[in-house]
Structure formats: C-alpha cells, structure tokens
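Trainee: here is a sequence with its predicted model. Questions after.
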Amino acid sequence: MFSFFKKDPTKKLHKQLSIKLEQAMHAQRNGDIRKYSELSFEADQIDKQIIEIEKQAKQDG
C-alpha cells in the first residue's frame, strides 16, 4: 500500500560500491596492483549482491 515509504535496500550497497571503485582507482594509480586487485574483487562481490537484490525485487513485485 505505502510502498513509497520503503527504503531502497540497494542504496547503501551502491554507495559502498562507489567507494570501493574509487579506492581501487587510487591503488592502481599508485602502482599497488595487489591492493587494486583486492578492491576490485570486493567491488565485484558488492555488484553481485546488488544484482541479486534487484532480481528478487522484480520477482516479488
């Protein structure tokens, strides 16, 4: 009924993803490829969570 009052569950994850990608960019620019790889992997995991939540929302809605 009042679905517009519900919080977006992916909003926090999108913010985390943005932060991880920015950190990865800085690590790459500084030449720290190992740190870049770790941060990119973490960003990929967050992105997969976002996709899964959005997929479930489409199925429920």
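Mentor: Received the coordinates, thanks.
Trainee: hey, let's count contacts and neighbours off CA atoms from now on
Mentor: Fine.
Trainee: so which helix or strand takes in the residue nearest the centre of the chain?
Mentor: In the chain, the centroid-proximal residue (Cα atoms, centre = their mean) is residue 17; its distance is 3.2 Å. For residue 17, the host element (DSSP states H and E) is helix 11-29.
Trainee: any idea which helix or strand comes after that helix?
Mentor: Proceeding N to C from helix 11-29, the next assigned helix or strand is helix 33-60, under DSSP H and E.
Trainee: quick one: that following helix to helix 11-29, angle?
Mentor: Between the axis of helix 33-60 and that of helix 11-29 there is an angle of 160 degrees, by axes from the mean of the first three to the mean of the last three Cα atoms, to 10 degrees.
Trainee: coming back round to it: so who does the nearest residue to the residue nearest to the centre of the chain once chain neighbours are set aside touch?
Mentor: What sits nearest to residue 17 in space, not counting adjacent residues and going by Cα to Cα, 6 or more residues apart in numbering, is residue 43, at 5.5 Å. Shown in contact with residue 43 (Cα atoms under 8 Å, 6 or more residues apart in numbering): 17, 20, 21.
Trainee: ok, and here's another one to check against it:
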Amino acid sequence: MIKLFKASKVTSLQKKYDKLMKEAYDLSKSNPEMSQQKQLEAQEIQRQIISQPL
C-alpha cells in the first residue's frame, strides 16, 4: 500500500513536468526567456522524480 502512495506522487510530478514542458514549448515562439524559465522549473521537477525511491 505504501508503494501506491509513492507511485501517485511520481505520477503527479510527471503531470507537472509535462505541463511545464508544454508551456515552455508554447512560449518558445513568443517569449524565449520565459520558455527557458519554464524549462528550468521542469528540470527541477524531473530531479524530484528521479530522486524518488522505487
């Protein structure tokens, strides 16, 4: 049951990561600086995902 909660946390982080990457892509055409900021935020989320124990 504990793994179920950890998997849901990873799933929610993955959704945040996907959302940030989509926003970064959309902004890349109009505002490259904001796009870069969104990519940095997404990288931080990715680090959190990787650091989660299995």
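Mentor: Everything's here; your move. This is a predicted model, so every value here is computed, not measured.
Trainee: TM-score, when you put one on top of the other?
Mentor: Overlay of the two chains. TM-score (TM-score structural alignment, normalised by the length of the second structure): 0.84; 52 aligned residues with a Cα RMSD of 1.5 Å.
Trainee: look up how far residue 49 of the first structure lies from the residue nearest to residue 17 of the first structure.
Mentor: Distance, residue 43 of the first structure to residue 49 of the first structure, using Cα to Cα, to the nearest Å: 10 Å.
Trainee: cool, residue 39 of the first structure as well?
Mentor: Using Cα to Cα, residue 39 of the first structure is found at 15 Å from residue 49 of the first structure.
Trainee: of the two, which one has the most company?
Mentor: Higher neighbour count among residue 39 of the first structure and residue 49: residue 39, with 21 against 15, using other Cα atoms under 10 Å.
Trainee: how near is that one to residue 6 of the first structure?
Mentor: Distance, residue 39 of the first structure to residue 6 of the first structure, by Cα to Cα: 30 Å.
Trainee: same thing with residue 53 of the first structure?
Mentor: 14 Å.
Trainee: those two: who's more crowded?
Mentor: residue 53 (14 against 7).
Trainee: how about that one, what does it touch?
Mentor: 9, 10.
Trainee: likewise for residue 17 of the first structure?
Mentor: Applying Cα under 8 Å, 6+ apart, we find residue 17 of the first structure in contact with 43, 46, 47.
Trainee: please apply the same query to residue 13 of the second structure.
Mentor: Contacts for residue 13 of the second structure (Cα under 8 Å, 6+ apart) come out as 45, 46, 48, 49.
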